[in-house]
Every structure is written in C-alpha cells, then in structure tokens.
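Asker: just a sequence and a predicted model for now, questions to come.
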Amino acid sequence: MKKKDHVQQMRTVLILEVLLFFSGFLVYWDYVFGNHFLAFGTFADVGSDTVQQYLMHYHSVVNHIRNGNVSFWDFNNGFGINVFQMNLFDPTLILIYLIGLIRGANHIWGALVYVQILRILLAGLAGYLFLSEFQFSERSKLLAAYIYGLNGFLMVWGQHYQFGIITIYLPLLLLFAERTFRKKRYRSLLPLIVFLTVIDSTYLAYMSCLTTGVYLIFRVLLVMELPVKERLNRFLRVCLGMLLGVLMGLCVLLPSAYVIFGVTSRMESDSTLVQRLLEGFRPMQEDSYLTLLYRFFSANLLNKNGDYKGCSNYYEDPSVFASIFLVIFGVQYLCVLWRSRMSHYKKCVFYGAAGLIAFCLLFPLAGIIFNGCSVYMSRFTFVFLPFFVLLIAWMTDFILAGEKLCIPALIATGALSVCIYISGWKLTSQPSQKQLILGMLAVSVLSMAVLLAGQWLKDPKYQKGFCTVLLLLAVADMCMEGKGTVTDRGAVEKNDTTCLLDLYNEDVKNALAWLKETDTGFYRVEKTYLEGIASMTSLAQDYSSISTYNSMQNGNVKNFVFSSAPDLLFDGLNYYCYSEHPGDGRLPAFLGVRYLLSKEGDPVPDTYVFVRSFGTISVYQAKDDASIVSFYRAARAMTNDAFRRRCRSCHSQQSRNKVLLARLGIEESQEEIENYQEEAKKNGSTDPVKKTAEDNYAGDRGTFTLEKAGNDSHLTGTAEVPSDGYLLITVPYEGGWELTLDGEKQEILKADLGFMGVRVRAGSHTFSLDYHPPLLKEGCILSLIGWLIYLLYLAAGVRNNRKNKRGVNIS
C-alpha cells in the first residue's frame, strides 16, 4: 500500500512540476523568447528598483569575486556600505552569481527569468510537501500546490526584489515544524531550514519564525487527545529546534541585525513602543480595505505605475492573491465549517484561526509587529499563503466527499466577483490588461458555474473530470494573473541603447582602466551624465563614487546629506545622484571625487580640468587636490549641532559648500572642543576664525595619500599637516572601523554629522583604517557552537536508529 501511495505521490509531483514549468514559460513568454529582460528599469515603472538597485548589486558581487576584492565593506556602493546589508545567501541568487562569473556579468540579465521560473517550481514543490503532511487527496493537493507555485506574492515581489525565496522556505519551515511536533521522520531538518531562512534575510526570517510560532500554538490547541504535558513538551521541542537553527545562523544574523538596528535609521520612530502597538488596534483608512478586497481577486485591477488606484503602491499593498478559488472557498469555508464532521471544539479553534487572519488583515497591529514594531507595512501578508492553500485543499476534498456548499453564499460571491472585475476593468487604462481582466472574469463565472453544477453530480466517476476542470480553471486564472504582473511594464529591451550601452560602454571601461593604471590611490569618480541607471553604475563598472540608491542608507550619512548636501538627493532620502547637479565642483571635490567622466555637451565645473578622452568619454581631474582625507585646524571645529544649524541656515548648495570647506562639525561637547583649541594654540597653532571665514578661507589643508591595502576593508595613508587639528575622512561613521595613527589606536569621532574624524598633531603621520563587521566574531563563535550541537544531535539520532533496527536482545 505504501509503495502504491508513493507512486501516486510521485505522479502528482511530476504533473505539478510539468504544469508549473509550462505555466512559467507561458507567463514569461516575452521574456524568454521575446525582446525583453525580466528587469524593470524605467523610472515610470514602480518596479524600477530591479535595475536601478538590485541588478547592480548582482554585478558588484561578480566584480568583487573576479577582482579578488572580497571584503566586508564595499566602497563601490556610494560612500561605502557594510555588505551584510546585501542579500548574499539566497541560493537562487547564487546561481545568478555563478552565471556572471562563468559567462560574464552581462549574461545576468537573461538569466533572471529562468531563476524566477525555478523559484515557481520550487515553491510549488514546497507547497505540495507541506500539504502532504495532512490527509488530503492527491487531487486536492495538486490543485492547491499549483496555485501556491504561482501565488500572488511570488509573482509580484519575486521578480522585483530578493524576496521570492521566502515562498519556498516558509512552507518548508512549517513542514518540518509539523514533523517535529508529530515526532515524524526528517524532523532533524528543522534547524537546517531555520538556518537557511536566517542567513537569507533577517527580516523575512523574523516574520516566518513568528508565523511558525503562532501556527504551533494552534497545533497545541488541536491535539486534545494528548495530555497537556505532552503537548507542551512537543511545543517546546519545536521551539528548541528553531532556536538551534537561529543559533546556527548567528554568523549572519548578528552582523545583519547590527546594520538594521545600529546603522540605518530604518527602525527609528517618534513614538514609543506602547504607542505604536496601541495604534495597531485602530482601523486603517478606508482606501486600504477597498484595496485589500481588490487584491484578493487580482493584484492587477488597480494599475501598477503612476495611475495606481490602490492605497499605497503596486508592491506595498497586500499580496493575498491565490486564485479565484481562495475567494470562493474562503467564503464557503466560513459557511460550511460548522456542519462538518469535526468536533465542536475543533470548529471553534478553526474559526478562531480564521478570525485571527481577518484581524491581521483588517487592523494594522500585525503589520507593525511583523515589521519589527516600527511602522505598518503589508509585506507580511505572504505568511498567510500556505494557510490559504490549506483551506483550498480542505474545501476541495469537502466537495469531493459529496458535501453540500452554501448556494446563497456561492451566488453572492459570484455577483461580487463580477462587480470587482468590471470595476477593475474600468479602472485599468492598459488595453492588454483589460483583456486579461475579462479573461479572469470569465474564469470566475465558469468556476462558480462548475461548482454549482458539481452539487448535482453524485456519480463518483465524474469526480476525476470535475477535478480536472477545476485544475484547468486554476491554470487559466493563475497564468492570466501572472501575465498581468509583467504586462505593460517598463522592462529593459535586449537591444536597449541607453541602459545597456552605457553600462557596458567600452569607452567608459577604457577610461576607468586608465585611471586605475595612472592613479593607484583611493579616490572617487563621478559622471556628469545620466543614462538609464541613475546612481548605481559604479557597482557594475567597478569604481567608487558618491551616487547610490539604498533603502538602508547609513543614518549618519543621511543626516549629512539632508543638512549639508541636499543637492545630492534624487528621489527621496535614499537616492543620491551627483549627475543631477553636475555644475557643482566644490561638493564632489570635498567628498573625494578626483575625476569626472563626461560626454560632449555635458556641463563640467570649472574646478575640474580636461586630461584625456576615450572615444565619447572625456576624463576631467580636479584642479585642486580632491582627497577623501582633509585637514582642519583645531580653531575651525564646532559641535555637530552647531554645524548642522550653520548648514541649514544656508539657502543654496554653493553657500553650504563654503561651510563644508571652512568649518568642521565634531561630535564632542563645546567644552571639549574649546579645551583642545586652547591646547592647540599653546602648541603654536594659530588660525583666527572670523565671522566671514566661510567666504575668505583658503588655509593650508596639508598633503595626504590614501590607498586600499588589498581590499575595501583595509585602507592605509599618510598625512602631513601644518598644525594641531582634525583629519576628516569622508567614510561613513559606522561601528566596526578601527583607526590606527602612528601605530596607536585612536578614537574615531563623528565628523560633519556622517563621517569619520580624528585628532592629529602638527607634522607627518601614517594611519590605517581597518573594518571588522560588528558582532561577526561573536556570531561566528555562537554559530560554531550551534553547528556542534546540531551535529551531535544528528549523530545521536543515527545511533538511536541503529539500536532500534537491531532490536532488543532478550536472551
């Protein structure tokens, strides 16, 4: 019997994967066989982050590995970032990196669509394995797993951000949590799945583990046949397995958590934790509920880009689509559960679970908690998808068992779906999208009709045909929805003449190669033009710049840019772009931009002089020394608060530049600064600061060198300064950096709100900067302990299995 069941399961998996494979190719036909990459690059498209940010990250990983510059810090990303901000351990992205390493970074673009199809196949398989833990028929599991493979979250977020893999990890996490709870085989894989989830994304791992914890509470409530002590023991066993997985992943989790909580301003809030949680019990605005209703029927009824009609935007609004069957069966579930054969107690538990999901969707509390108790975001809605397909599988078997549906509710659901799709058709301005909406309307009406007709089909021989029709309707619905997510998008064309030609421009490549040969120091390069990609070409073309796009910007650098260099802002506080104001030569020189790449006709500041041309690209060098390191006499220091006020009182970037060049903000008290100024004066440092110092200051800055010592995590330099004062190093002020001056470690001061500063005496000095990610060492030690515990656990399991197979000797 077991062998027969196994054959049936393999047959179901084969059908499932074949269906998903061809569905994936159908959805992404234009991206596989047509003239577009699965990469949305135009700024008119809400998904432009695909090209503007994430693809550039993939290029950067490939470039660093190829160059041997593998380090925990990356100076090619704006002013520099801790690489634990990056998504480095997604196994599907590792395939992207391998393709870039083997065939070249330009082949990454074409590989994206195949990676997305692979994710669809794996998500479907993971969904099937999770469903197989329960007593569902193979037909219902096939229908539900197919729907999960093309679920709304994966289709919307999967091709855009690096979130798609979580739709694979979450059902596997639930699967092995269930197996551990039931003491079934392969439960030892639970810590491993948690580990993989943790190293992939701290953010998503937190949401997934929290969801699993809530799921376990309901499992404890449902196993009434077990004693309370045994239920609690099983609950604790699963929790310990999950904690072990977290322990195994602390080598990535701790450094990543430091970046999120200690470096970026992403988790900052003006209200207290209690105030934020209390806000979670207040109803949301009316638009959010209407948007939620539409998104159950499709993510594509409210448009995508500038004319989006939803509450937030195409990506940030709830991702709850799991075919029209979720809507139909969800309503039916609430109507028929009470007359099912399960006990009254279990019915109450299941109604409680439904009520909890409804509360999470209707009130902001869940969105606040899942987002680290900061602000409400609806990204967490992917956690409901495995339970949605559980519901679909249960209802399918309920119908196949000959149970009656609630006809009035079915008719009402059909009427509502017609109204929603017609409304969406009217709201949509894209002709091709309108056709897809009409198709989904037809599928919904047919689905209602088939389910209605099925109420009078008593003969079991019709069941197979009935299930086949439901599956075909689900295929049509999911494929049209998937097609809608990539229809009328700003996808990059394979023969693109703006984005791709500049990114792989041989003239730019030759100019950068010449700079590396002729100037071996560490400096920054900028472009005076913008073509296709606004701020991140430095990652793909392997040079250091000040332009960047990063949703997790260093909070200190943010303060500097907002107060002292707002001209760098391109599209909000997380987007810095020099080419928006290429006529400004003072600011880039101050920030260490030694060279500018320009095209004919571009404005070039008079503070830079032409040095050489490479085809269409001209190279300009700063007339005065433009170094990442600069010097300020002690008398020119002021508190960071005073520096901020001075900069914000200016009405133009030109006047702010004068402040930047003449004054230095230091994170010290006024008393500490004055004491050091008095000490410097005694040592012969004189530099009276007048009220108009910003207008006439042209003091001696000293001479400096700065080089990378092997990779981006190690810098060495020299400084010759005329008096006591401060060195300003325009590297982000961030934990993990160690500064050694003349062989002695020095305290790094926060300078100019966002950078590094250090006190120096008059004379010649050597210094070095070394970066060690905070909490990495501690995380590695704890991870090693976790892995040792896990290996001992596996060894003990193997030993027990051998004992059980040998049996007990009773002679």
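Answerer: That came in fine, so what should we check first?
Asker: switch to C-alpha atoms for all contacts and neighbour counts from now on
Answerer: Fine.
Asker: what's the closest non-adjacent residue to residue 511?
Answerer: residue 614 (6.1 Å; C-alpha to C-alpha, 6 or more residues apart in numbering).
Asker: for the longest helix seen in the chain, packing partners?
Answerer: Looking across the chain with DSSP state H, the single longest helix is helix 776-806. In terms of contacts (3 or more C-alpha pairs under 8 Å, 6 or more residues apart in numbering; DSSP states H and E), helix 776-806 is packed against helix 228-248, helix 250-258.
Asker: what's the residue closest to the geometric middle of the protein?
Answerer: residue 162 (5.2 Å; C-alpha atoms, centre = their mean).
Asker: that one contacts residue 87, doesn't it?
Answerer: Yes - counting by C-alpha atoms under 8 Å, residue 162 does reach residue 87; the two are 7.2 Å apart.
Asker: tell me, how many residues neighbour the residue nearest to residue 107 when sequence neighbours are not counted?
Answerer: In space, not counting the residues next to it along the chain, residue 107 is nearest to residue 100; the distance is 6.2 Å by C-alpha to C-alpha, 6+ apart. Using other C-alpha atoms under 10 Å, residue 100 has 22 neighbouring residues.
Asker: residues contacting residue 100?
Answerer: 59, 62, 106-108 (C-alpha atoms under 8 Å, 6 or more residues apart in numbering).
Asker: go again using 7 Å as the cut-off
Answerer: 62, 107-108 (C-alpha atoms under 7 Å, 6 or more residues apart in numbering).
Asker: any idea how far it is from residue 416?
Answerer: 48 Å (C-alpha to C-alpha, to the nearest Å).
Asker: for residue 90, same thing?
Answerer: From residue 90 to residue 416 the distance is 40 Å (C-alpha to C-alpha).
Asker: just residue 337 next, same as before
Answerer: Following C-alpha to C-alpha, the distance that separates residue 337 from residue 416 is 22 Å.
Asker: neighbour count: these two, which is higher?
Answerer: residue 337 (16 against 12).
Asker: where's the closest residue to the more buried one other than its chain neighbours, which helix or strand?
Answerer: Among residues not flanking residue 337 along the chain, residue 347 sits closest, at 6.8 Å (C-alpha to C-alpha, 6+ apart). Residue 347 is part of helix 344-362, with elements assigned from DSSP states H and E.
Asker: just how off-centre is that helix within its chain?
Answerer: Distance, stretch centre to chain centre, for helix 344-362: 30 Å (C-alpha atoms, centre = their mean, to the nearest Å).
Asker: another structure for you, compare them:
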Amino acid sequence: MTEAGAKKKTMALLTAALLVSCIYIFYDFLTGDSLLAYMDVGTDTYDQYLMHYQTIINHLREGSFSLWDFNNGYGINMYSLNMFDPFLMLLYACGVLFGAESIYNLLVYVHILRIVLAGLAVYGFLSCFFLSERSKLIASYIYALCGYMVVWGQHYQFGTLLVLLPLLLMMAEKALKKPRWYLGVTLMCGVCAIDALYFSYMQFIVLGVYFLLRIAWRERLFCKKGLLTLAKAYGSMLLGIGIGLINLLPSGNAILNVSGRVTAKPLTEKLLDAVGFYGMNFYRTLFKRFFSSNFEGITDYTGYSNYYESPNVFFSALFIIAAVCFLWMVLRGQLKSALVCKDASGRETYRAGGGAPFSRKQRGILLLAAAACMFVIAMPMGGLIFNGFAYPFSRHTFVCMPFFALLVAAFLQEVFENRRLCLSLFAVVSAAVLIQYLRVHVPGAEYLPRTLTLGAAGIAICLFAAVRVKNKRLQQAAAGGLLLCVAVTLCADAWYSYNERAILKKAPSEYFDELYDADVSDALAWLEETDDSFYRVEKDYTIGSRTSSLNALAQNYMPVSTYNSSLNVNLREFVKKLWPNLNIADNAHFNYANAVYDSAQASLSHVKYILSRNAALDAEGYELLKQFGDIYVYRNSGTEAFGKFYTKAVTSAEYEESADGVDREKLLTQAVICDAAGELTETDGALLQECAAQELPLEAEVNSTEQGITITLPKREGSVRLEFELYFPEDMPYVYVEYGEYYTMVRAEKEHMHVELQIPEGISTLEITCPLAYEKFATLDDIHIYETEEYDFSALSEGISFKASDKDSVVSGTAAVTEKGILLLPIAYEDGWTALVDGEEREVLQVDYGFCGVMLEPGEHEIQMVYKCPGFAAGAAGSIFFLALTAAIYTVWAVRTKRKVKKDGIVKKAEVV
C-alpha cells in the first residue's frame, strides 16, 4: 500500500473509531431527551453561552445586528462575545434559518464534529514526523477525547482550540521543511487571531517557542541560516497576526480599556506574587487529573477551584506510562533518528530508529520541552503568563495536548517498531498507576475507577506483548488491543463527565416553556406596538437558576440584568456604589429579581416596564397595565424618558466621603455624581446635608438560630430602608434575605457585609437563610431603620424624548431645557460612544460612575448617541493591508521560485528534519 493510501486508511479508521465512541458517549443526547447544556456547575452553558448565541441570531434575523447590544444588561460591545468561532458560525447559520431555539438540538452534533476534526488535525501534525500509522492512530484518538476536550469542550468554543492548535503546528512543521508552507502558517495565524484574541495569544506563544526549539533542533540557532529561518518563521506569524487585526484590535480594546478583568495591580507585583508554587490542594488535584477528570466529583466537587477551572490534563493511563518511560529513554540516550533512504523509484522511505542516536543538544531540547510543559501546567508563573498577566489560571492546558500526543506516538513508535522498553521501569510505573486507580473511590459511580483500572491493566499487558512477541500478527493484535483498552478508559471517563450530571432536558419542558413563554412574547409585542420610545423591560422572576441573568437575550428585550465575566468596570462601580443589590452570586452577575424593591435605581436606569407573575406587585411606583395569561405588565410611574436632566452635580470624592450618612436615592433625584461638571458642581456640601438620611426611632426584633435569622420590623407607615452589618463565618459563601414575595442574595465578599434593603410598608418579617448547612450561621449587628419616600424621576425627563432605534448602535432623541445642565443617559460609559448635539460633537461625561452624560445649554436640542466600536475601523483596514501584503510577498516569492526552476532546470529537494 502506498504512503498516501495508508494515511487515508488510518484517517478513515480514526474517524470511525471516534464516531463510534461519540455514539456511545452521547447516545442519550442523540436519541433521548438530553441536551448538551448543564444545570449544575456547568450553568454557564445555558445561562451564558447559549444566550449569547441567541442574541446574535435574533439580531441577524431581524436585520438589526450592530456592534452594540442593549439586550445584554446596560449594553455591551459585541466583541466581548465569541462571534467568529468557525463551529459557532454553523450554529448561527442554522439559527438564522430555523430559529434561535433550534440550536439546542444541534449542539451535540457540532461538538462531535469538533472531536473528529481535532483527531484528524493532530493526526496531520503527527504525520509531519517519522511515525508509524498505528502509533499516530492511537495518539490521535487519545487527543480527540482527552480531558480538555471532554471537560472544557462542554463550554463549546473551548473545544475549537484543540482543532486549531495542531493545524497551526502542522503548518509550522511543514514550513520548516518546505518554505512554501509559510503561507499556511500566515493563514492559520490569521484564522486563530480572528477566532479569539484570548486564545490566539496563548497559541502564538506556543508557536513562537516551537519555532525556536525546532530550528535549534535541526541547526545552530544563532548562525546565519538559523537566524534567517527564524526571521521567516516569525515574519509569517506577524503577517497572520496582521490579517487578524479586525478581531484583535476591537477585542483588545474591550478587554484592556473597559473590562473588569484588568486589575490595577502593577505587573511587577503580579510577577512577584506568581513566583513560587501553588498550594498543596492544587497539586493533589493536578495529580489526580492525570488519571481521570472526575475523581474529585462534578456537582459535589471536592478539589482545587472548581470542576472546569482545575487543570485539565487527563490523557489516559497510557500517557502516564509513556511519559515516564520515554523521558527515561531520552536521559539514557537510547533514542535514534529515523534512517531516510530512497527506493528504486526514487521515493523517500525511512526506517524508524535506524539512524544516528540523538545528539546531546537534541536530548537537551526534548528535556527542555518537557520542563516547559511542566512549568506551564504546574507553576503559577506559567498560569499568569498564559492568562495575559491578569492572574494565574488553568484554562491554558490545551497548549500541551498536541505535545502529549507527540510523546505518546513517539513512545509507541519505540515499542511497536523498535521493541525498545525498559521493562523494570515499565513494571514499576504500571503497578503505580494500577494502585492509584484501585485506591480511588467515586461516590455513586464505583464503575468508573473499576473500568479505568481494567483499562490500565489492559494497556500494560498490550504494551508488554508488543515488546516481547515477535509474530507480526500478534503485534498487530497487541496494537488493536491497546487502542481498545484506551478507548474503554477514555469513553468511560467521558461518559461520566457528560451524563452523570444535572443535564438540561427537552422534557419535561418547564425551562423552555418559561424561556419561550408565549405570554411573555405577547406582552413584549404589545409594548412594542403601544410604546415607540426607548425603554427597558425587566422581570421580577428568574428562569433556570436563581442567578440566571441573560434571559433577555433569548426573549429579545432590553433589560439591566446581565452575566458577563468581562463586565464594564464603570458599570461595576455604579452597582457597587449606587445599586449594590443588583449584584447576585458574584460581581459578574446583575439580576433585577435580586433588587425588585429598589424602585429609585430602576427609574434612574429607565426600567419602564416590569413583567411579573405577581398579581399584586407591592414595589413602590408600579401600576398594573395589562395581563397576558399569567404574566402581568406593570408600568413604572417613576420614570418617563430614557434621559434625565440635572442642573446640579457632586464629585465622586464628596459623595464617597458622605455616603454612609446620605439618602442615596434622594440624592440621585437631585444631582448627578460627576467629576467634570464644572460650574454645576455643588461645593458647599449643602446638597449632601439636604439629602442626609433620616433615621427613625424604631427598633427591630432579631431572632437568631443555627438555621437562620428572623428580623421582625415594627408597624409603621410607608416604606423604610433597613441597614445592618452581616458577619459571615469563614466557610459560608452567601445567604438569602427573603422578604415578601422576593429575596436578595448577599455574598460574603469579605468577613462582614453592609446590607441595605428597601422594605415596603406591608412587609414586617425578613428571613435570612442559607441553602447549605454549616456549623455556624452568620450573625447580625448594628441595625438601623431610615425614612424613605417615593422617589420620582419623571420630573427630570420633562421636555425629553428618545425614540426606539432600528440598531442599538444609535440612540436618538430631543431635549428642551431651560437651564444649563447635564443630560444623563443610562448607557454604559465606554469608549466608542460619541455624543452629537444639534449635529455637533460634544464630550461624553462619566456620570453616576457608570453612565454617559452630555452637557446641554438652554434651548431645544437634537441628541444623538452613536457607537463606533473602538479599533474596528483600524482593525479592518489593517487586515486588508496585511492580506494585500501577504498576497504580494508570496506572489513575488512564487514568481522568483518559478524563474529559478526554469533557469536551473531542477527543483532542489527540501531538507528533511
């Protein structure tokens, strides 16, 4: 059989093996009620990612797509989402054709496609080396179902990395042998850069180091030839990065200039903090993760960090044996290069291990590569570098997976082709692996360690047989048995990870009935027909988990709730300083259902309508408009228009100095907090004194038990603001404060938290509980009750009108004002917004920490806020330029090469590495 035929056969076998494995792993997803989304620790799947995909689909279907989306909280730069993943584009296309809800059923098919293509991609990379087909087949199969693909692949776009990285490395390896493949390096770098800034950054680090080591392997790195080759390699990378500027520049701006991910801590301090080691809990988890992704549980996870964000390095028991034995061969100098020769037809052939022994330099490079992988996985500094110098993290372990596959394939090459193996070391390592598997206990899933133990034993037996038997058929049987044992272990581990979970189901369909509630759709359609102004809508209930905050993306309306791990840092400050109850679970979640009674902040944010299942909503300022089935539509009488006009301002420093004694809601009706208000700024402190909080001479009764705290308020007229200090025991993460029909989650961000709650007149009892059991419960102290009033923001909108827009990137309205002042617009203060007043550009002011403001003179004005994504125009121009430059460079190179061939009459064969 020809080499090409052998490769096609191997690829077909690999594809078939992976498809059969996926049918076993995903059988219930393919034929039953299970969907590839999780309602336990994997809630990001249905709570965040699937919502993101649906807002893109909804806007595309409506023809309203823009680079700003008001359906995501106060608004978000769409470059904060993952728009360009090639596999997600399949989902977007299907969603546009068949409806956003159709993507749920397609998730598993797209994921299986990722798995198969990952196996084929790494097979292509391994085919760049002198390795046997059976070695590459087994290594590629393991790679496609490795722990990173299984665990992080559940978050969809993470699985794409295991397809792109081996393709990138394959192009690099081919380019070092045949220079025409540098074009492939450029194009693959461009694809990676367009796919995602965060992950391409990691891949480019790996590619840069790989070029260094491979050039050093084949020749002296710092000689003329080595430096020239390095220049070509890095030049091709830079061209590809330039092609990807259309994504890199806008995404970089979103992360570096707006995102809350960027901390103020100096880089030197971060580097010093990362010097040293993780705690022992990390290394215990890391050790176990080499044996399985699931030995510390999933929902009841007991290891370091959480199930997903612990280091995902499982690569089968075969990898553990291979790593130890292969590195031993390297240290002992037992490895030899392949002997390359030509057959009678002039075709190159090779004999594995038939060449010269590896030189000391080459052995040193292999050991250096192994040490680099250990550094990347096991050291905080490695995690810090690959997480963009933000903080140490373990999402980056995918960068080692292609090299794990190369190591396994090289080890199997020695076993199958050269029958070389240190049996004493092999016996010790195999025994240690089996003992570790026998020691493990997984509650409720005893089959998992038992299956992995049997698989590991089978792997050891097949490796021993491959070395000891001389009959070729028996050797082939040993290779087949080895693949089968590897498949058993990987499929068992993957099946547990995907199936032993709280899985989102097609039926019962309570979640989907609520998410695609016809009553909600009717209510939203009615609002759109009857109100043509720019307004926000919220719900006083959640769909899915208590922290679900992105339902608006599927239901297609503009809320304030959001979930975004790279949330606008200015909005975080607004919520922290002025609306703390909007936070739920962590500072990445804003959830209106956690702050239903905070009517003043809702009015400021122009939450004009509430969708409720409560027929008697008792929050201040809301009146019932209409009922659709079990959905009640309430109108917020405290807000009239999207813009609010103020003639007074206080600085942030003044406010923060007096914040503890100020009636915050009252202040928000009278002034903006702005550091650039000029003559509008109140400097004598009179306004803050006027807005001082008025404490009532009332005492609350507190009853504490080991299960919770009950607060009973005295009878009074009107609403009040209740403030108290809540002291958390060391291990308690949060509590719920339940009052009336609603609750507020209070997180233990620090040892004690200051809590402020608006309590309507009809509520006299609050229950503080925690759904988890702890030896000690939180304690409560320093209770105060303050007078409040019905805060009406509607007067601030007199003469102001903003109409709904076809695209979220343009907000237009009019304002007729009689004094100089600041027009507050509750749009996230972020680079990219331009304010036009009567057609002239004006400075966009930062007001109330997180919103946009515009200074207006007396008179009637046309207002327009226009969003132009920062970096998009420059990125698009840069991508076009580098595409043209790439085409020009490679065209010139091709023409010169063709002329040289014509002149010399021959093509010089590329050197084989």
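Answerer: Noted; the coordinates are in hand. Being a predicted model, the structure only gives us computed values, none of them experimental.
Asker: so the one helix or strand the residue nearest to residue 107 of the first structure maps to corresponds to what in the second structure?
Answerer: Assigned by DSSP H and E, residue 100 of the first structure belongs to helix 91-103. Taken onto the second structure by TM-score structural alignment, helix 91-103 of the first structure occupies residues 86-98 there.
Asker: buried residues in the matching stretch?
Answerer: The neighbour-count check on stretch 86-98 of the second structure (16 or more other C-alpha atoms under 10 Å) flags 87-88, 91-92, 94-96 as buried.
Asker: turn those residues into TSV, including distance to residue 901 of the second structure.
Answerer: Formatted as TSV, the buried residues of stretch 86-98 of the second structure follow (distance: C-alpha to C-alpha, whole Å):
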residue	distance to residue 901 of the second structure
87	41
88	44
91	47
92	47
94	48
95	51
96	50
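Asker: among these, which two are most distant?
Answerer: 87 and 96 (14.7 Å; C-alpha to C-alpha).
Asker: what sits against the alignment partner in the second structure of residue 528 of the first structure?
Answerer: Aligned by TM-score structural alignment, residue 528 of the first structure pairs with residue 540 of the second structure. Residue 540 of the second structure makes contacts with 592-593, 596, 611-612, as judged by C-alpha under 7 Å, 6+ apart.
Asker: residue 469 of the first structure -> the second structure?
Answerer: So residue 469 of the first structure corresponds to residue 481, using TM-score structural alignment.
Asker: return the residues in contact with that match.
Answerer: Here residue 481 of the second structure is in contact with residue 462 (criterion: C-alpha under 7 Å, 6+ apart).
Asker: all strands for the stretch 651-800 of the second structure, in order.
Answerer: 672-673, 701-704, 708-712, 720-727, 734-739, 742-747, 752-759, 765-769, 779-787, 800-803 (DSSP state E, counting those that start in this stretch).
Asker: relative to the first structure, what is the average displacement of the first one?
Answerer: Superposing on the first structure places strand 672-673 of the second structure at an average distance of 0.9 Å from its equivalents, by mean C-alpha distance after the TM-score superposition for the first structure.
Asker: where does that strand end up in the first structure?
Answerer: Going by TM-score structural alignment, strand 672-673 of the second structure lines up with residues 664-665 of the first structure.
Asker: same check, this time on the fourth one
Answerer: Counterpart in the first structure of strand 720-727 of the second structure, with TM-score structural alignment as the criterion, is absent.
Asker: for the stretch 251-400 of the second structure, which segments count as strands?
Answerer: Under DSSP E, counting those that start in this stretch, the stretch 251-400 of the second structure gives strands at 339-342, 348-351.
Asker: need the winner for burial among these.
Answerer: strand 348-351 (a mean of 14; mean count of other C-alpha atoms under 10 Å).
Asker: what stretch of the first structure does that one fall on?
Answerer: Strand 348-351 of the second structure maps onto no residues of the first structure, going by TM-score structural alignment.
Asker: what's the spacing between residue 331 of the first structure and residue 412 of the first structure?
Answerer: As judged by C-alpha to C-alpha, residue 331 of the first structure and residue 412 of the first structure stand 10 Å apart.
Asker: more neighbours, those two?
Answerer: In terms of neighbours (other C-alpha under 10 Å), residue 331 is the more surrounded of residue 331 of the first structure and residue 412; the figures are 16 against 13.
Asker: whatever residue of the first structure lines up with residue 160 of the second structure: neighbour count?
Answerer: Aligned counterpart of residue 160 of the second structure in the first structure: residue 165 (TM-score structural alignment). Using other C-alpha under 10 Å, residue 165 of the first structure has 23 other residues around it.
Asker: could you do residue 504 of the second structure as well?
Answerer: 23.
Asker: the helices in the stretch 1-150 of the second structure, which residues?
Answerer: Using DSSP state H, counting those that start in this stretch, the helices of the stretch 1-150 of the second structure run over 3-25, 27-31, 44, 50-62, 86-98, 103-126, 133-144, 147-151.
Asker: state the span of the first structure onto which the last one is aligned.
Answerer: I take that to be helix 147-151 of the second structure. With TM-score structural alignment as the criterion, helix 147-151 of the second structure aligns to 152-156.
Asker: post-alignment, the matching stretch versus the second structure, mean distance?
Answerer: Counting by mean C-alpha distance after the TM-score superposition for the first structure, stretch 152-156 of the first structure comes out at 1.1 Å.
Asker: that stretch: how far from the chain's middle?
Answerer: The answer for stretch 152-156 of the first structure is 14 Å, by C-alpha atoms, centre = their mean.
Asker: just stretch 708-720 of the first structure next, same as before
Answerer: Worked out by C-alpha atoms, centre = their mean, stretch 708-720 of the first structure lies 31 Å from the chain centre.
Asker: list the buried ones in that stretch?
Answerer: 708, 711-720.
Asker: and for stretch 627-645 of the first structure?
Answerer: With the criterion 16+ other C-alpha under 10 Å, stretch 627-645 of the first structure contains buried residues 627-640, 643-644.
Asker: so which of the buried residues of stretch 708-720 of the first structure sit within strands?
Answerer: 708, 711-720 (DSSP state E).
Asker: whichever residue in the second structure pairs up with residue 717 of the first structure: what's it in contact with?
Answerer: By TM-score structural alignment, residue 717 of the first structure lines up with residue 813 in the second structure. The neighbours of residue 813 of the second structure, taking C-alpha under 7 Å, 6+ apart as the test, are 801-803, 862-864.
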